[in-house]
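1. Sequence first, then the predicted structure:
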Amino acid sequence: QGVAKGDRVLVYMPMIPEAVIAMLACARLGAVHSVVFGGFAANELATRINDAKPKVIVSASCGIEVKRIISYKPLLDKAIEISDADSKPQRCIIFQRAMEAATMIEGRDLDWNDLLADAQPHDCVPVAATDPLYILYTSGTTGEPKGVVRDNGGHAVALKWSMKAIYNVDAGDVYWAASDIGWVVGHSYIVYGPLFRGCTTILFEGKPVGTPDAGVFWRVISQHQVKCMFTAPTAFRAIKREDPNAELMKDYDLSNFKALFLAGERLDPDTLKWAER
């Protein structure tokens, strides 16, 4: 019942270390991971299950939003129930979080910690440069979501090159992409790119405002001595709206912070000027 080279593994988890561990474990085994944004509705998840036909689904009991807990397991159970008969996973591995315990289905669901207690190290499985590393689905705004396949070799070369040539970070630096692993930016610049370069990467289960305030980005940058940050203009618009004079920034040491990259959507001039100031 183990995962082998070429198997598909669907990862439906919040922004927690276990999600990245699952991705990297797949890469080590030559399996193909497909991360679905945590908290996606059951019908959206079922569409991706039908297409990927995963052998295993790795999930968590819940995720955390600003003012509420989102139960993942009922969404997962419903998605599997409505998915095609030939697409249903053999097993689901569930990471039980302290905030909420999930109800397990006997014979299908396995507890993450129970498996970890008995796990044995496994050698890296050699793969070809053109073998698939992951499948990531488009949003589905124009028809059915399309599974985009990223290979191993070109992916590794391009991302490692970009970390120095574009972001100017070196081994040992701390890099923070304030995105989500459910998106391609999260795959590229939370997980793989920084690790290829030997950087420390930041995994943040929070929002630019409300967790607890508009100073949280500055707190994380100061606490972890972030050198370079990548995020969306929307995040900085939210911070600017809550703290227009950047008063909360004054509480933190940002001396190691050298570069900010805002991308993924249009950056309006007002937000650009505010960020530069």
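-> The structure has been received and is ready for your questions.
2. can we go C-alpha only for contacts and neighbour counts from here?
-> Will do.
3. and Gln27, what does it touch?
-> In this structure residue 27 is Ala, not Gln. Contacts for Ala27 were tallied using C-alpha atoms under 8 Å, 6 or more residues apart in numbering; they are His33, Leu133.
4. Correct me if wrong, but it is in a helix.
-> Yes. Ala27: assigned to a helix according to DSSP: H, G, I helix; E, B strand; the rest coil.
5. Beyond the host helix or strand of Trp176, next helix or strand please.
-> Assessed by DSSP states H and E, Trp176 sits inside strand 174-177. Using DSSP H and E, the next helix or strand after strand 174-177 towards the C-terminus is helix 184-186.
6. Just list what that next one packs against, helices and strands only.
-> Helix 184-186 is packed against no helix or strand, with contacts defined by 3 or more C-alpha pairs under 8 Å, 6 or more residues apart in numbering; DSSP states H and E.
7. For it, list every residue counted as buried.
-> Val185, Gly186 (16 or more other C-alpha atoms under 10 Å).
8. Check what contacts the following helix or strand past it and list those residues.
-> Per DSSP H and E, the first helix or strand lying C-terminal to helix 184-186 is helix 193-197. Defining contact as C-alpha under 8 Å, 6+ apart, one finds that helix 193-197 is touched by Ala156, Leu159, Lys160, Ser162, Met163, Lys164, Val169, Asp170, Ala171, Tyr175, Thr200, Thr201.
9. okay, pairing it with this:
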Amino acid sequence: MSQETLSNLLHENRRFEPPADLAANANVKADAYDEAERDYVAFWEKAAERLTWETKWDRALDWDDPPFAKWYVGGTLNAAYNCVDRHVENGNGDRVAYHWIGEPEGDSRDITYAELKDIVCQAANALTDLGVKKGDRVAIYMPMIPETVVAMLACARLGAPHTVVFGGFSSTALRDRVQDCDARIVITADGGYRRGAPAALKPAVDEALESCPDVRNVLVVRRTGQDLGEGGWTDVRDVWWHDAVDGASKDHTPEAFDSEHPLYVMYTSGTTGKPKGILHTTAGYLVGCAWTHWAVFDLKDDDVFWTAADIGWVTGHSYIVYGPLANGTTSVMYEGTPDTPHKGRWWEIIQDYKITLLYCAPTVIRTFMKWGADIPQKFDLSTLRIIGSVGEPINPEAYIWYRETIGGGRTPVVDTWWQTETGMHMISPLPGVTAGKPGSAMKALPGVSAVVVDDEGNAVKPGSGGYLVITEPWPAMLRTIWGDDERYRETYWSRFEGMYFAGDGAKLDEDGDIWLLGRVDDVMNVSGHRLSTTEIESALVSHPSVAEAAVVGANDADTGQAVNAFVILRESALTDGEPEEGIVDELRNHVSKEIGPIAKPKAILVVAELPKTRSGKIMRRLLRDIAEKREVGDVTTLADSTVMDKIKEGIAAGSDED
């Protein structure tokens, strides 16, 4: 698609109406909005009937003690049974659950539901042999391999809440999460493959566990065959997966757990710097992600679904594992990166596996745009019928390119808004019902009450902006922050009375459609990953050369936001008043080691002072002005109103920037 065509489509302010054939056969019809509006609790009761229950609930919603909700009270079920066993019992054991594709050429596996059931049962028996019981927490630090899904389902089968830690995080991040949820078992691999080479994981686990003496076993998948090196194996504690799992019995009877039994804890960044353990429970979460997966993607029995994300994030939990498996879907799971071994890898996978539903982040779409339309045009993408966007608002240019170049100009785009905390899609077009509008998430899904409000919590009129809030409970909502009910109240329910607010700004256009404006606090959204400015500042200051640091998220064409840091160096890191050579690269790598590569600052500016108020608060909005190269805003509240001029002069004089 030419730039001229793209510009014309943007200037037309297009609405893309649902294709007639899709609308005629859509899973969800337009009257679902009215049905949910009349009685949203009854709506979610009907959705829950899509699962298999050991005991049906007595009461659909207990909202007697807000903000602590309970859904399907009195009901019992098992998440793993709903994701695997029941499909086998219903005669679908031969259906492929996952087409797994490793990064090395030719490395692939097809796993049927019957095979998945057997492996999950074996893993559950192996974990039982290691002493795992109902309520025990298990940390999973794995690459994108089938055993990651198996580990999650085995935990769910036993009623042992799992906490999956993204494999790109550092040993420090893993340590903090293991300690916070008091995990006693860690499941990992020797490594995974990334950009054509093996990347080790086990050494990071060993380093993390130096501060976690209560972890009694590490279950290790042999993925790359790397030499673990001297000290890389601890007898008694460390156990090979193939030794423990492969020989275990394939017979295992799952126990039905209470609807509110904890399913998993997922950590997300917080404004205090300490990650928040988001608790999701079993029934409501499974209902929410299964129904939204079925509805938003208009799922059919013959679909092949691909969420191009990592299982370490909530997108992977809800739309690689629990949603698709609860629906008996055939999914694709890919270990590698979009450009390994070549930049057409994704499109080759879609062509080879005849994928019909694709779900990915705007960040990668913008990368593909940069690489050029000629690459995907070499492949047959005609099987795609719905394409989705996740992780951050998709800008109109990327939306149009995605729809026209990847979707062939015929494929609806579902631009989904949701969060780790919500557990499921909250705002999205329904492809057979609502139109698509480039850049807009459109409207809340049936059964979800999303409103844009002003500073006083009053709903705004079309054409106005404000804060996005949820005014009624929903099944997949987080139940609390692990071990900290008060922080849960303060973080999500204190800004507007009786309303959930997690920090996103939004506006209503004249049609009443919702546009997300991004974060209104100091949590950045980098490539769909929420990172805390405080956490990165803490990592920078932990370096012996740094006296003080301030971090902001600046708009970035590729990643949505980019990490920009301003640092004051200690005298020991200065030579004749100038920064030591290589200090910026050293600091960037330090942040990567402390938190993970995704937190590595795109730019670090060495400054002599930071803009502060008289009370000592750093005025990050002014630093954001600098990072985004625009006119600096009001400086009247600064203790020293000349400091911004000094910063600009320092930059102009050649302060080091990556």
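-> Great, that's in hand. Small disclaimer: the values here were computed from a predicted structure and weren't measured.
10. sorry, back to before: can I have the buried ones of the contacts of helix 193-197 of the first structure as a PyMOL selection?
-> Listed next is the PyMOL selection for buried residues among the contacts of helix 193-197 of the first structure, using 16+ other C-alpha under 10 Å:
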select buried, resi 156+159+160+162+163+169+170+175+200+201
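11. Could you export the contacts of helix 193-197 of the first structure as CSV, including distance to Val56 of the first structure and secondary structure?
-> Compiled in CSV, these are given as follows (distance: C-alpha to C-alpha, whole Å; DSSP: H, G, I helix; E, B strand; the rest coil):
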residue, distance to Val56 of the first structure, secondary structure
Ala156, 25, helix
Leu159, 28, helix
Lys160, 29, helix
Ser162, 32, helix
Met163, 32, helix
Lys164, 36, helix
Val169, 36, coil
Asp170, 36, coil
Ala171, 34, coil
Tyr175, 31, strand
Thr200, 29, strand
Thr201, 27, strand
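12. and of the contacts of helix 193-197 of the first structure, the nearest to Leu76 of the first structure?
-> Using C-alpha to C-alpha, Thr201 comes nearest to Leu76 of the first structure of the contacts of helix 193-197 of the first structure, at 28.5 Å.
13. For the closest one, what is the corresponding residue in the second structure?
-> Counting by TM-score structural alignment, Thr201 of the first structure corresponds to Ser331 in the second structure.
14. Tell me who's in contact with its match.
-> Neighbouring residues of Ser331 of the second structure by C-alpha under 8 Å, 6+ apart: Val96, Ala97, Tyr98, His99, Val304, Phe305, Trp306, Thr307, Ile320, Pro324.
15. among those, which two are most distant?
-> Largest separation among the contacts of Ser331 of the second structure by C-alpha to C-alpha: Val96 and Thr307, giving 15.8 Å.
16. so who does Glu82 of the first structure touch?
-> Small correction: residue 82 of the first structure is Ile, not Glu. Here Ile82 of the first structure is in contact with Asn43, Ala46 (C-alpha under 8 Å, 6+ apart).
17. What distance do you get for it to Val9 of the first structure?
-> 18 Å (C-alpha to C-alpha, to the nearest Å).
18. Please apply the same query to Gly39 of the first structure.
-> Distance of Gly39 of the first structure to Val9 of the first structure, computed by C-alpha to C-alpha: 17 Å.
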